[in-house]
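Asks: Here is my input; please provide its structure:
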Amino acid sequence: MAKVLCVLYADPVDGYPTSYARDDLPRIDQYPGGQSTPTPQGTDFTPGHLLGSVSGELGLRRFLESRGHTLVVTSDKDGAGSVFDRELPDADVVISQPFWPAYLTAERITRARNLKLAITAGIGSDHVDLDAAIAHDVTVAEVTYCNSISVAEHVVMMTLSLVRNYLPAHQWVLDGGWNIADCVARSYDVEGMNVGTVAAGRIGLAVLRRLKPFDVRLHYTDRHRLPESVENELGLTFHASAAEMVPHCDVVTINAPLHPETEGMFDDDLIATMKRGAYLINTARAKICDLDAVDRALRGGHLAGYAGDVWYPQPAGPDHPWRTMPHHGMTPHISGSSLSAQARYAAGTREILESWLDGTPIRDEYLIVDKGTLAGTGAHSYSTTAQARS
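Replies: Modelled structure (predicted):
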């Protein structure tokens, strides 16, 4: 029998919900491009309920315990003596979300003598040391595409919020003011701007499609160039690198995975080549940006705004500079954890578990590492340290 260790974020401060704002979710059976949404043999949850917190348990307890397996769920993942560290050595499966990542470092993977499968309930598995997973023959899987559109919507929301100066204007209302001049002194139209994405995979392409109706000029860079038909449809300008693209853009959105080639990409030097007054949106991974370089660019006025929901570490401490830098629109890591997305990634997590427990193949698009090498989506999206050095 397997021991499944699941790390989820804590319940709401006023307790697990007993009611919800909406009664149902729209039914979605396929993602853009034709991939089907998760197809587990069954589910034990109500779509639209809070599944990503500790009490939600991703709807897995009845399923696992009915088969004789053990499920341990905790939000305590960091610090000496955390529940995660205490339970890890004999865990067969670790489940974690990017929003509240249980960092599976090389040292932790070495101590996890029984670990065979690491599942990301969501997308983005950089909290797992992929080199160590490969070395220890640990399969790494994620629920590819489950929340890509959720994140793309968040990017569009943040872009408009920054450019239109929405958050400070809303604060004037909350504070009882009617200070129109203060609200509009940093407010512009998105129309006619040049907007570029670093990476045009599932999320990046979805962002481009959603911004097209705003009559902006669209740019992208990606190591896999899009088909000519897509470029023509959206009027895209391709650039061979981020360094080539960003000087042309009023808004830059980062939608790339974190790996050795992207870590620290947006440093002082690259940001200095961006237009003065440009906006930077990062819902990918915080370490793609140099923390202090972003802070300096905002305080010095080179960037007009920065927004995102990814931090390092997560959760971010109260003294993290991104909490207090000017002209930011930061949120906790929530872009891919809407109640709509949770229903999909909970179902996808169960689908992966069903396949693994039954000894049947895990969907290729869910795989990041398998049989000692990058596999499936991982082979397309990630690189290992060894590959970066070659």
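
Asks: switch to C-alpha atoms for all contacts and neighbour counts from now on
Replies: Noted.

Asks: Against residue 386, how distant is residue 134?
Replies: Remark: distance between residue 134 and residue 386 (Cα to Cα, to the nearest Å) = 11 Å.

Asks: out of these two, which sits in the more crowded spot?
Replies: Legend: neighbour count by other Cα atoms under 10 Å for residue 134 and residue 386, higher for residue 134 (18 against 9).

Asks: For the more buried one, give me its contacts.
Replies: 369-374 (Cα atoms under 8 Å, 6 or more residues apart in numbering).

Asks: if we go to 7 Å?
Replies: 369, 372-373 (Cα atoms under 7 Å, 6 or more residues apart in numbering).

Asks: for the helix or strand containing residue 140, which positions count as buried?
Replies: Per DSSP states H and E: residue 140 is located in strand 139-142. Buried residues in strand 139-142, defined by neighbour count with 16 or more other Cα atoms under 10 Å: 139-142.

Asks: and the next element down the chain from it?
Replies: Following strand 139-142 toward the C-terminus (DSSP H and E): helix 148-163.

Asks: Now that next one: buried residues?
Replies: For helix 148-163, a neighbour-count test (16+ other Cα under 10 Å) marks 148-156, 158-159, 161-163 as buried.

Asks: One more sequence to fold, the one below, so I can look at both together:
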Amino acid sequence: MAQQRPRVVVTRDLPDAINARMAELFDVVANPGDVAMDRAALATAMAECDVLVPTVTDTIDAELIAGAGERLKLIANFGAGVNHIDLKAARARRIVVTNTPGVLTEDTADMTMALIVSVPRRLAEGEKLVRSGQWNGWSPGGMLGHRIGGKRLGIVGMGRIGQAVARRARAFGLSIHYHNRHRLPKVVEAEFGAEWHPNLDEMLSNIDILTIHTPLNDDSRDLIDARRIGLLGPQVYLINASRGGIVDEDAMVAALEAGRLAGAGLDVWRFEPEIDPRLLALPNVVMTPHMGSATLEGRIATGEKVIANIRFWADGHRPPDQVLEGWA
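Replies: Below is the predicted model of the structure:
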């Protein structure tokens, strides 16, 4: 059983309101400098705390978990994705892992829709042209892009975020196609006018825009590989605001350079924060710095979920957002 005021190490600087509330409730070791902890700092923290609050910038692997102190009993992740935490190793040590699902759905869907619009309409190129001072005024052939109304949107992963994207996309006149492990209820499909494709390859061959909303795990890593990128037509725009590892980045770059893809909108990267320099040279790629969930409202809501999970655990109850993968 944890002490009444558990010792909590927070690896990154959180919103002021969340920092203040944590300080009221727990014995907190904060990171006001907001510099990502290196491996040695993470190991030290995990040897001395009851609760670790990591983020996507922290890789909590089996070796770190094996070396953690006996008092570490909860990893309360600040964020929904947990692919940076070795869940099997945590289970072996009887360390509970929690996350913060649901709170960033609308923010991520907004960013995805912004990318869906921005790439075909060449918004980034147009903005750069204006800033360069080289724009000579309107012309009938200037900055021609493509409308998105009437196009076919393929969604990989029709969970909370995928459905929020579908809701927005339908209002823009896109037809909705999706691939999911399980088909949605017919009433949900009817809400979006969505068509389920049990075979991913078949869907990829029949869409104009592809957007990805599936977690990164062993099943989804390189899900959109060179072969599947080859199934996409040259008119297709690839949008990824999920995780960089789901798309084979080398194959995507090769397709973009060869004109086998029309463009891409990317908010995530395989080796963040490093960006493939070949992507930087491509004008038909819109790039944002992993900011799909970057709203103050979303960060506060995430922090509130972290606090709730810690409080439930400290009171001897099962946290509401315990990650069950790898647990009996």
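
Asks: what's the TM between chain one and chain two?
Replies: Comparison of the two superposed chains (TM-score structural alignment, normalised by the length of the second structure) gives a TM-score of 0.90, and 321 aligned residues with a Cα RMSD of 2.3 Å.

Asks: that older thread, could you export the contacts of residue 134 of the first structure as JSON lines, including secondary structure, distance to residue 243 of the first structure and neighbour count?
Replies: Shown next, in JSON lines, are these (DSSP: H, G, I helix; E, B strand; the rest coil; distance: Cα to Cα, whole Å; neighbours: other Cα atoms under 10 Å):
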{"residue": "369", "secondary structure": "strand", "distance to residue 243 of the first structure": "30", "neighbour count": "27"}
{"residue": "372", "secondary structure": "coil", "distance to residue 243 of the first structure": "34", "neighbour count": "16"}
{"residue": "373", "secondary structure": "strand", "distance to residue 243 of the first structure": "30", "neighbour count": "19"}
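
Asks: Out of the residues you listed, flag the one nearest to residue 352 of the first structure.
Replies: Within the contacts of residue 134 of the first structure, the smallest distance to residue 352 of the first structure is 13.4 Å, found for residue 369 (Cα to Cα).

Asks: what residue of the second structure matches up with the closest one?
Replies: Residue correspondence to the second structure (TM-score structural alignment): residue 369 of the first structure is matched to residue 324.

Asks: mind checking how far its match is from residue 318 of the second structure?
Replies: Counting by Cα to Cα - residue 324 of the second structure and residue 318 of the second structure are separated by 11 Å.

Asks: which residue in the first structure lines up with residue 51 of the second structure?
Replies: Using TM-score structural alignment, residue 51 of the second structure sits opposite residue 93 in the first structure.

Asks: With residue 146 of the second structure instead?
Replies: Using TM-score structural alignment, residue 146 of the second structure pairs with residue 188 in the first structure.

Asks: list the contacts for its match?
Replies: 163-164.

Asks: Spell out the secondary structure type for it.
Replies: Here residue 188 of the first structure is recorded as coil under DSSP: H, G, I helix; E, B strand; the rest coil.

Asks: quick one: the match of residue 369 of the first structure from residue 219 of the second structure, how far?
Replies: Relative to residue 219 of the second structure, and taking Cα to Cα, residue 324 of the second structure is found at 17 Å.

Asks: Tell me the counterpart of residue 164 of the second structure in the first structure.
Replies: Checking TM-score structural alignment: residue 164 of the second structure goes with residue 206.

Asks: Could you say which helix or strand holds its match?
Replies: Assigned by DSSP H and E, residue 206 of the first structure falls in helix 202-211.

Asks: and the following helix or strand past that helix, which stretch of the second structure?
Replies: Next along the chain after helix 202-211 of the first structure, taking DSSP H and E as the criterion, comes strand 217-221. Using TM-score structural alignment, strand 217-221 of the first structure corresponds to residues 175-179 of the second structure.

Asks: now do stretch 120-129 of the first structure
Replies: Taking TM-score structural alignment, stretch 120-129 of the first structure hits residues 77-86 over in the second structure.

Asks: So which residues make contact with that stretch?
Replies: Outside stretch 77-86 of the second structure, the residues that reach it (Cα under 7 Å, 6+ apart) are 53-56, 58-62, 98-101, 215-217, 302-303, 306.

Asks: Let's see the distance spanning that stretch from one end to the other.
Replies: Termini of stretch 77-86 of the second structure sit 12 Å apart (Cα to Cα).

Asks: equivalent range in the second structure for the longest helix that the first structure contains?
Replies: Ranked by residue count and defined by DSSP state H, the top helix of the first structure is helix 339-358. The alignment of helix 339-358 of the first structure onto the second structure (TM-score structural alignment) covers residues 296-315.

Asks: Repeat that for stretch 259-277 of the first structure.
Replies: Using TM-score structural alignment, stretch 259-277 of the first structure corresponds to residues 217-235 of the second structure.

Asks: Show me where the stretch 1-150 of the second structure has its helices.
Replies: 16-25, 39-48, 62-66, 87-92, 105-118, 123-132 (DSSP state H, counting those that start in this stretch).

Asks: if I read this right, residue 193 of the second structure contacts residue 177, doesn't it?
Replies: No: in this structure residue 193 of the second structure lies outside contact range of residue 177 using Cα atoms under 7 Å: 8.6 Å.

Asks: out of these two, which sits in the more crowded spot?
Replies: Neighbours were tallied for residue 193 of the second structure and for residue 177 using other Cα under 10 Å; the higher tally belongs to residue 177 (25 against 16).

Asks: Residue 303 of the second structure versus the more buried one, what's the distance?
Replies: Applying Cα to Cα to residue 177 of the second structure and residue 303 of the second structure gives a distance of 34 Å.

Asks: quick one on the thing from earlier: output the buried residues of helix 148-163 of the first structure in TSV, with distance to residue 172 of the first structure appended to each entry.
Replies: Shown next, in TSV, are the buried residues of helix 148-163 of the first structure (distance: Cα to Cα, whole Å):
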residue	distance to residue 172 of the first structure
148	33
149	31
150	28
151	28
152	28
153	25
154	23
155	24
156	23
158	19
159	20
161	15
162	16
163	17
